[in-house]
Each structure stands twice: as C-alpha cells, then as structure tokens.
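Asks: got a predicted structure plus its sequence, pasted below:
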Amino acid sequence: MTSNRNWRKDQQLTFYEIPKLKQSGMDMNTIQDEIDLEIVKRDVNHIQAEMRQLRNQQFLITTAGLTIFGVVTSWIIKADSPLSGTKDVRSVHFLLESLLLTILFILFLWSQQLKNLLATLAAYLRTRGWSYWEVDYKKYTKDNPYISQTRLVSIVFLVLGLLSFLFCFLNDISLPWDEGTKWGEAITVVIFVLYLIFICGMGFCGWWFSDKQVQQRWDGIIDKKNPKNQ
C-alpha cells in the first residue's frame, strides 16, 4: 500500500469507517497517525465553530442591552405625561431605573459567562498547540495594552448604566421632593453603585475568573493524560 489513503477515493476518513477497517483486518498502526490527524482536525473545527457562536452571542447580548436601554428610557419619558404633577412621578422613574440596571446587569453576567467559555476554549487550543494564533495573541496582549471584544462589551454596559442613571436623575432634579420616594431613590442609588463596582471588577479586573488558573488546569489535565500533541 503506497498511501494510507489509497483505499478511499475521496480521501476522507470518518469515524464510521474506523471500525470497518479494524474488522477488515487492516493493520491500524499503519494509519494511526492519519486517524489522529483527522481527529485533531475535527476537534479544531468544532472548537472554532463554537468560539464563533459565542462571539456572535456576545454581540447579540450587547445589541439587546442597547435596545432595552432605549425602550426603558422611552418609558421614563412617557411616564411624565399621565403622572405629571403627581407625587408618583419620581417613584415610577426610579423604579424603571432600578429595573433597567437589573436587566443590564443580568445581560452583562450572561456576556461574562460567554467570555469565560471563550477563554477556556482558547486555553485548550494553546495547551494542545493546535493554534499558533491563540499562542501568539496571548503573548502579544500580555505586554501590550489592547481593547478586546470583552472589554468593549464591558465599556458599553458601563456607559449604558451611567447614561441611564444620569438621565433619570437629571430628569427628576426639577421635580418636587416627595417624602415617600426617599427610600426608593436610595435603593436605586445603591443598585447603581453596586452595578458600577461589579461591572468594573468583572469586566476590567478579572473578578472570579483567571486565565492563568484555566491554563494551569488544562496543563494538569493534558499532562496527566499525556496524549500525543499534534
């Protein structure tokens, strides 16, 4: 047999054919490297497709945040008309603001989980040595300032939170102060401060997720299994 692939005209080795080759009595050692290469190609294609989907989901989540910001802001404006001159205006405004900050933070958490999955998959490719791009990109970003898609998402949600709170505050600053809304407004301020702290901490300081720890876990798993790296 001059070539490991001469037995197949289209030169495609599938997992379904491997058992058939074993049953036919073929010496699997002669095509083991070829089988391993096919498995690596499939793994890399699968992981890269998964990473593209995760990045697209991050974009969709950011778009959803922008849309919800516009919708809730319009609700705040519309609330002025039927409630104008009543003591409920400020209460409704700050209730909507609290709702908006909560929804934005939930979307941000979702985006962060997608980022963590992306970092985990990228670390696996680097550990296996299956992606020169991931290895070189990690080295480049280590000593050079950069703005990744994840940081851009964090900036967007940070700006949305700031704009929504400022809009609500400036919109209500001329309204009469009502004793019944003090607690509601105080709660909104607390929610806003916590929102800023967690957005900055998780988006820019790496709270609760460490690329180094993920890399070490993959190193330990792969070294323990001691597979053949392609």
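Replies: Yep, that arrived.
Asks: going forward, measure contacts between C-alpha atoms and count neighbours the same way
Replies: OK.
Asks: what helices or strands is whichever strand or helix holds residue 123 leaning on?
Replies: Using DSSP states H and E, the element containing residue 123 is helix 88-128. Applying 3 or more C-alpha pairs under 8 Å, 6 or more residues apart in numbering; DSSP states H and E, one finds that helix 88-128 contacts helix 32-78, helix 132-143, helix 149-172, helix 182-204, helix 211-225.
Asks: distance of residue 67 from residue 122?
Replies: Separation of residue 67 from residue 122 (C-alpha to C-alpha, to the nearest Å): 30 Å.
Asks: so between the two, which is more surrounded?
Replies: In terms of neighbours (other C-alpha atoms under 10 Å), residue 122 is the more surrounded of residue 67 and residue 122; the figures are 23 against 12.
Asks: and the nearest residue to that one once chain neighbours are set aside, how far from residue 118?
Replies: Leaving aside its sequence neighbours, residue 122 sits nearest to residue 134 (C-alpha to C-alpha, 6 or more residues apart in numbering; 6.4 Å). Residue 134 is 11 Å from residue 118, where distance means C-alpha to C-alpha.
Asks: more neighbours: these two, which one.
Replies: A side-by-side neighbour count of residue 134 and residue 118, using other C-alpha under 10 Å, places residue 118 first with 20 against 17.
Asks: which residues touch the more buried one?
Replies: 51, 54-55 (C-alpha atoms under 8 Å, 6 or more residues apart in numbering).
Asks: spatially nearest residue to residue 126 (excluding sequence neighbours)?
Replies: residue 135 (5.5 Å).
Asks: comparison target, given below:
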Amino acid sequence: MSTFILPSNPNTYDAKNAFNDLHTIHWVQHNNKSVSIGDIIYIYESKPTQRIILKTQVIGRDIYSYHIDDSKYSTSGIDFSSKGPWLTLRLIENIDTCISLKDLHELGLKGNIQSLRRLDDDIANVLDFLIRDYSELTSILVTEGKKTKVYSTRYERSTKNRQAAILIHGLNCKVCGFNFEKKYGTLGHEFIEIHHKNPLYLNNTEINIDPRNDLVPLCSNCHRMIHRDKYNVLTVEYLKKILLA
C-alpha cells in the first residue's frame, strides 16, 4: 500500500463538505498509473487553508461512468462529471491536526503540492502517527459524548474543549512534564493529547465536560499507559506515583 497527497483548491471545489456529506467521491485520475486500490490519499487544501484536511482511501480506479452527483460542491461552476476517468475515494477521517505545508517540508517533502504526489514511507509513517494520536484527543462547557454511527461506534468530541483545556492547563504533560514543541520545534507547536479523566465510552448519554476538572494534557506515552487496560483506566495521580517511584 502506498500513500499519496493530493491538492484541492477550495475556490474550485468544496472537498471537505463533499466528502463529509457523500462519503465517497469521484476524483479526476488523469493519466496516473501509480495509484492502486487500497492506497491512502491525503487531501491537502491550498490557500487560504494550506493544510491537510482529509484522509481518504482509493476504492476504485479507471472509472468512466460518472454516477456520484457532487455538482453542488463545485464552487467555480466547473462540471467535473465531464473530466474522467476518475478514482473513487472513500473518506476515512477528517484531519483536525494542523499539518501545514511548512510541517510537510520539515518532514522532508520537497516543493509545493501542485498535483498528486507519492509520499516517502518515512513521511507517511509520521503523518499516521500524528493523526492517530490526535484522533484520541479531545482538542467553556459544552455537551459531548453523543454516540454516532459510522463504520463502528465513535464518540463526538469538542475542539472547543480541547482549546479550553490547553488555555487552562498548558501544553506540558501533567504526568512527566514532556513538551512537544521543546522536543520537536515548530512541528510540535501546540501539540498535546487531551485526556478525559472519565472516558467517554463509559457514558451512554451526552455529558457536560468541564475542561478545568475533566480534562488534562498528556504526552503520547503517558496517555497510552493510562489507557493500557481500557477496563481499568489509571488516574493521572496514580501514573505519576509510578513514574516517581
């Protein structure tokens, strides 16, 4: 399986809403022969966003019969149904982590993203790590925890809660003190995992989250140790005692 990155111009096409509403999209293939079914394609939105916004998977190629009506997402009036053949891309997830062009350059990507590009395995692995960790996060008091059905049960989380927790608690791990920006420079800027003291999956109803009392910033290692046994989630205080013992 290979990993690619593909540019999307928001002045031409509203990719984010198209994928979130339709889940599966036809994307112009041109003469590309390197993309295979099962490959991962990250959608990079150009100015003014300039960051990765979506993770998709190729579930079809060499499609000549255009049957997905996404015409309302054309922001330029262009009729994309006349530009086959197409790839068929399925949405895997929205990317909330802010991975900018500058970050990609620091990871080793050269130049701008002006067409479909294959990512080196090292870059692809780091992206997967950053996105996988962030998907565990909760990134002011709002309701969260409402179950939604996708392919399996997931839990809605609030970006406002994450931001509020960072403002209150800072960006250092509350167990070991680790700071991503101090270690990784600009790549780690404002990166931290936010831990729910009471895991959302234990709640069958919507709950009100208080970022001051219910959330705490943790580094990836400490977060995983706390959740190592999902039926016996450790407290921050208990893990800190283990670390200091």
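Replies: That came through, no problem. Because the structure is predicted, anything quoted here is derived from the model rather than measured.
Asks: TM-score of the superposed pair?
Replies: Superposed pair, TM-score by TM-score structural alignment, normalised by the length of the first structure: 0.19. Supporting alignment: 76 aligned residues with a C-alpha RMSD of 5.8 Å.
Asks: quick revisit: so which of the contacts of residue 118 of the first structure is the closest to residue 150 of the first structure?
Replies: Checking those against residue 150 of the first structure by C-alpha to C-alpha gives residue 55 as the nearest, at 9.1 Å.
Asks: residue 44 of the first structure versus that closest one, what's the distance?
Replies: 17 Å.
Asks: now swap in residue 114 of the first structure and tell me
Replies: Residue 114 of the first structure is 19 Å from residue 44 of the first structure, by C-alpha to C-alpha.
Asks: more crowded one of these two?
Replies: Ranked by neighbour count (other C-alpha under 10 Å), residue 114 of the first structure and residue 44 place residue 114 first, with 20 against 15.
Asks: could you list the buried residues of stretch 140-158 of the first structure?
Replies: 150-151, 153-158 (16 or more other C-alpha atoms under 10 Å).
Asks: in CSV: these, plus distance to residue 23 of the first structure.
Replies: Listed next are those as CSV, based on distance: C-alpha to C-alpha, whole Å:
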residue, distance to residue 23 of the first structure
150, 50
151, 53
153, 53
154, 55
155, 58
156, 58
157, 58
158, 61
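Asks: after the helix or strand hosting residue 126 of the second structure comes which helix or strand?
Replies: Element membership for residue 126 of the second structure (DSSP H and E) is helix 121-134. Under the assignment DSSP H and E, the closest C-terminal helix or strand after helix 121-134 of the second structure is strand 142-144.
Asks: after that next one comes which helix or strand?
Replies: Next along from strand 142-144 of the second structure, by DSSP H and E: strand 147-149.
Asks: can you list the buried residues in that next one?
Replies: Quick answer for strand 147-149 of the second structure (16+ other C-alpha under 10 Å): residue 147.
Asks: downstream of that strand, the next helix or strand is which one?
Replies: Counting by DSSP H and E, what follows strand 147-149 of the second structure is strand 153-155.
Asks: counting contacts, what elements does that following strand pack onto?
Replies: Strand 153-155 of the second structure sits against strand 147-149, with contacts defined as 3+ C-alpha pairs under 8 Å, 6+ apart.
Asks: counting contacts, what elements does the strand it packs on pack onto?
Replies: Using 3+ C-alpha pairs under 8 Å, 6+ apart as the test, strand 147-149 of the second structure ends up in contact with strand 153-155.
Asks: secondary structure element for the closest residue to residue 61 of the second structure other than its chain neighbours, which one?
Replies: Nearest residue to residue 61 of the second structure, sequence neighbours excluded (C-alpha to C-alpha, 6+ apart): residue 87, at 4.3 Å. Using DSSP H and E, residue 87 of the second structure sits in strand 86-94.
Asks: I am finished for the moment; much appreciated.
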